[in-house]
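1. need a 3D model of the following:
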Amino acid sequence: MGQKEKMINLTEGSVAKGLWEFTLPLMLGQLLQQLYNVADAWVIGNYADNASFAAVSAGGSLTFLVVGFFNGISIGGGVVISRYFGAKDHKNVSKAIHTNVLFGLIASILATVLTVWLTPQMLVWMQTPENVIPYSITYFRIYFAGVSMIILYNIFMAVMRAVGDSIHPLYYLCVSSVVNVILDLVLVAGMHKGVAGAAIATVVSQGLSAILCLIRMQKTGGYMRIHLSQLKYDGPMMKQVLYQGLPAGIQNSALSLGNIVVQSNINSFGEFAMSGLGAHSKIEGFVFIPIISVSNALSTLVSQNLGAGKVDRAKKGAFIGMAASMVITVFMGIGMYILAPYLIGIFTSEPQSVEYGVVFMRTVTIFYLFLTFTHEAIGILRGLGKSVIPMIGMFGFWCVGRILYVTIALHFIPDFRVICWAYPITWTCTTVTFAIVLSRTRWKIY
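-> Predicted coordinates for the structure are as follows:
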């Protein structure tokens, strides 16, 4: 099919239909990602020991500290691309794409060197139990050695989605997911490579997705084609990309830093707490499918429509997306609360691990309404070109606030439930803050 058949212009036609058609591939893509995350966890949980499972499960915050930063940059860069796309300024669309890719190439080299070098020290800072550290070092050094592929994959996907193509990233994610599961079964279950096999499977599969995205962009041609001669520094465009993307990257890293501190406190309760919370995170990943998909879609929709001078349409789309995602996640939270023991039991049969996971799940699920509102508000604010506001809010509450709460509260009440409440408290604070900000924000044409 041609380029026009695969790209969705969110500035025309039915708002609800356009938003749904654009968001559905994002949701399916998120679902596939979560399924192969679950495959990692299930294979390791069933074909390796509990320490290996704990090592991989507890590493989400650490990987997101790095990947989340660059993913935030790519999302911010996508907002810039969407703005020019909505205004039909294809010359600047191409310039913004090349600026994003150049940034990704440079960042990939720096990220690889620093993360491979610092992995052991970061694990010590996280208070990782001694029996888990060897497994963690193996997993993360392999993962970070291939982090360049993951960073470039996120950038290419953000570029394609910014111009309305959410279908092809889904296709490539399908291929990646199948490859990941096959490699998991071969390397971990078949060849007994443990955490090393899981890390190799993740890097290879995401690297394949990056290559497929690049091939598609080259075949599409026009403003989507990458020309090596145009991969050069453009000060004004880089300033725009960093202005929109850097706050999002800092926000993601700040969130991850807060979670790392929380994770270090979870780790202090032992490997059963680590594996129990790891199991919960795999289930909760499904809740984030509609949340993150709609948030990313709203950034594109709002940015495209403001670029096209359609303020009312941008507002209508924001309301529809926000309401739909909140309804979906509330029902998912209810189901998780009821089925908590069975869901945690999918990944671990250790009674203590299941107990920790159930306590955490039944504490946070009743607050998913606030979690959803926060993320959709972030998507809207990014589309409005106000990436700094979510950064400040998330850094203040989800990083500093969460760290202060856990550190002080655990000092006086050394109970695992104290950690569980760190999340609902910070979700509620950001919801109130972003609701006030959105009610007072002026929606203006770029």
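2. C-alpha from now on. contacts and neighbour counts both.
-> Fine.
3. so which helix or strand takes in Phe269?
-> According to DSSP states H and E, Phe269 maps onto no helix or strand at all.
4. one more sequence to fold, the one below, so I can look at both together:
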Amino acid sequence: MPRAHKSRLLDMTHGDPFRLVLQFSLPLFCSNLLQQVYNLTDTALAGHLLGAGALAEIGATAALYGLIMNFAFGMNNGLALTISRHFGAGDEHGMRRAVGWMVTLSVAVSLVLTFASLLGRNALLTALQVPAEVWDGASAYLTLILLGIPLTMLYNMEAALLRAVGNSVTPLLFLLFSSVLNIGLDVAFMGPLGMGVRGAAAATVLAQGISAVLGIVYLVRCYPELHFSAGQLKTATPHSVGNMLWAGLSMGLMSAIYNLGSVALQSSINALGSVYITAQTAARRMAELYFIPGGALGISVATFSSQNLGAGKRSRILQSVKAAFAIYLVWWLFAVVYTVFLGRTTICAITGSADEVIVSNAMLYLKISLPFIPPMGVLVILRNMLQGIQHTVEPLLASALELIGKVIFAVWLVPVYGYRAVCFCEPTTWVICFFFILIAVWHCRADLADRTAA
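-> You can find the predicted model right below:
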């Protein structure tokens, strides 16, 4: 293949693990940071252009939208791990076959998910305890978002394909284009065109759709080794397809189970009233900026682990994990300093409001969550590492523990202790799952050593 094309690939089976993890995760970090900055901008635009009421309409379904996005992101990354293993092993035929089945499975799941969620959208809003005063706006916003699920899946599938072969830069460029386009459409749809919260949803779906189409063109023109034919699909065994589907569903469910807990928690927040919905929406948008290295480093470690597993270089995997821990620690220290000095100012900017009840509750969430980000970072990185070495059950169990913890808080503690219980919910589940995942890694430590010849 041409030299220029090779420069877009990153073989992580050779070289210094710290440098490789940093090199691969930096564009991912920038992508996630850009996504969160966009989310902040989108929220601020809604607050400034449409008022706090519209912000509550969008925020009432924010956890459900996060569930969809994270499932799409997780599932496609899980499907792509098979491609990473073939890439690490130098098996181009296996890569083409895996790409074909990744496309097939991703399309099938997206259609089922869209149909089922549209049929049940009113039940979803009821389960979320969306207040009557924001029901209509929340329903309109959610309907358009659900219609865009196939485009969301396609957009994430293309990015996952590129990351599987070590290219984390091009997905960043597509995301940059999508975010700028999205913000422009937000201003037009919510401003002069007067579409309200429908405009925010339409802008998101349209921007992702345009980026997805451009992504197809790019992959077809620049990555011939990722092209596949119908005949190559037939060479896969049912067992291999089943394993690939499970890997995708496992990572998708890992994210979805976590977000199901967030949906349950959002339901209890909605029951507290629109003031707390607004406070939580603003605080969560800001906190997600602090969480993004975990996602970037987690995917980096998963891809690193999968490539080195395919190459038979298992002993390199823990080196990548240590590198990821060190990088996240530096970011956490920055997050602490930023919150102390600029937290209140940022909350006011996001909400477009100086209401002390909103600002003080948002700051309470940040102050309680921040000290517990390090164990959360360890949890996310190790879960992804386990996925990369084909240990799919343990990460799911850790996510299930998070779900159980959030449901307990949502059903029993938040109604009694109010918003303070919301603030303590995630830190509590992070610590519990942190110890669980350490035990899981200890039990599979033999799979992190190179296999010696008999």
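5. does Phe325 of the second structure lie in a helix or a strand, and which?
-> With DSSP H and E as the test, Phe325 of the second structure turns up in helix 317-351.
6. immediately after that helix, which helix or strand?
-> helix 356-369.
7. find the nearest non-adjacent residue to the equivalent of Val134 of the second structure over in the first structure, please.
-> Mapped onto the first structure by TM-score structural alignment, Val134 of the second structure lines up with Val132. Leaving aside its sequence neighbours, Val132 of the first structure sits nearest to Ala51 (Cα to Cα, 6 or more residues apart in numbering; 5.3 Å).
8. now for the aligned residue in the second structure for that neighbour, how many residues are close by?
-> Using TM-score structural alignment, the partner of Ala51 of the first structure in the second structure is Gly53. Close neighbours of Gly53 of the second structure, defined as other Cα atoms under 10 Å, add up to 17.
9. same deal with Ala4 of the second structure?
-> So Ala4 of the second structure, with other Cα under 10 Å, has 9 neighbours.
10. which residue in the first structure aligns with it?
-> Aligned counterpart of Ala4 of the second structure in the first structure: Gly2 (TM-score structural alignment).
11. that match and Gly221 of the first structure: what is the separation?
-> Note on Gly2 of the first structure: its distance to Gly221 of the first structure, by Cα to Cα, to the nearest Å, is 11 Å.
12. likewise for Met191 of the first structure?
-> 42 Å.
13. got a list of what the aligned residue in the second structure for Thr220 of the first structure touches?
-> Under the alignment by TM-score structural alignment, Thr220 of the first structure pairs with Cys222 in the second structure. Counting by Cα atoms under 8 Å, 6 or more residues apart in numbering, Cys222 of the second structure touches His5.
14. before we move on, which element is Ser110 of the second structure in?
-> Here Ser110 of the second structure sits within helix 92-119, counting by DSSP H and E.
15. that helix: what's the following helix or strand?
-> Trace forward from helix 92-119 of the second structure with DSSP H and E and the next one is helix 121-127.
16. identify the residue of the second structure aligned to Ser209 of the first structure.
-> Superposed on the second structure with TM-score structural alignment, Ser209 of the first structure falls opposite Ser211.
17. hmm, that match is touching Leu173, no?
-> No: shown here, Ser211 of the second structure and Leu173 do not form a contact pair, counting by Cα atoms under 8 Å, at 10.1 Å.
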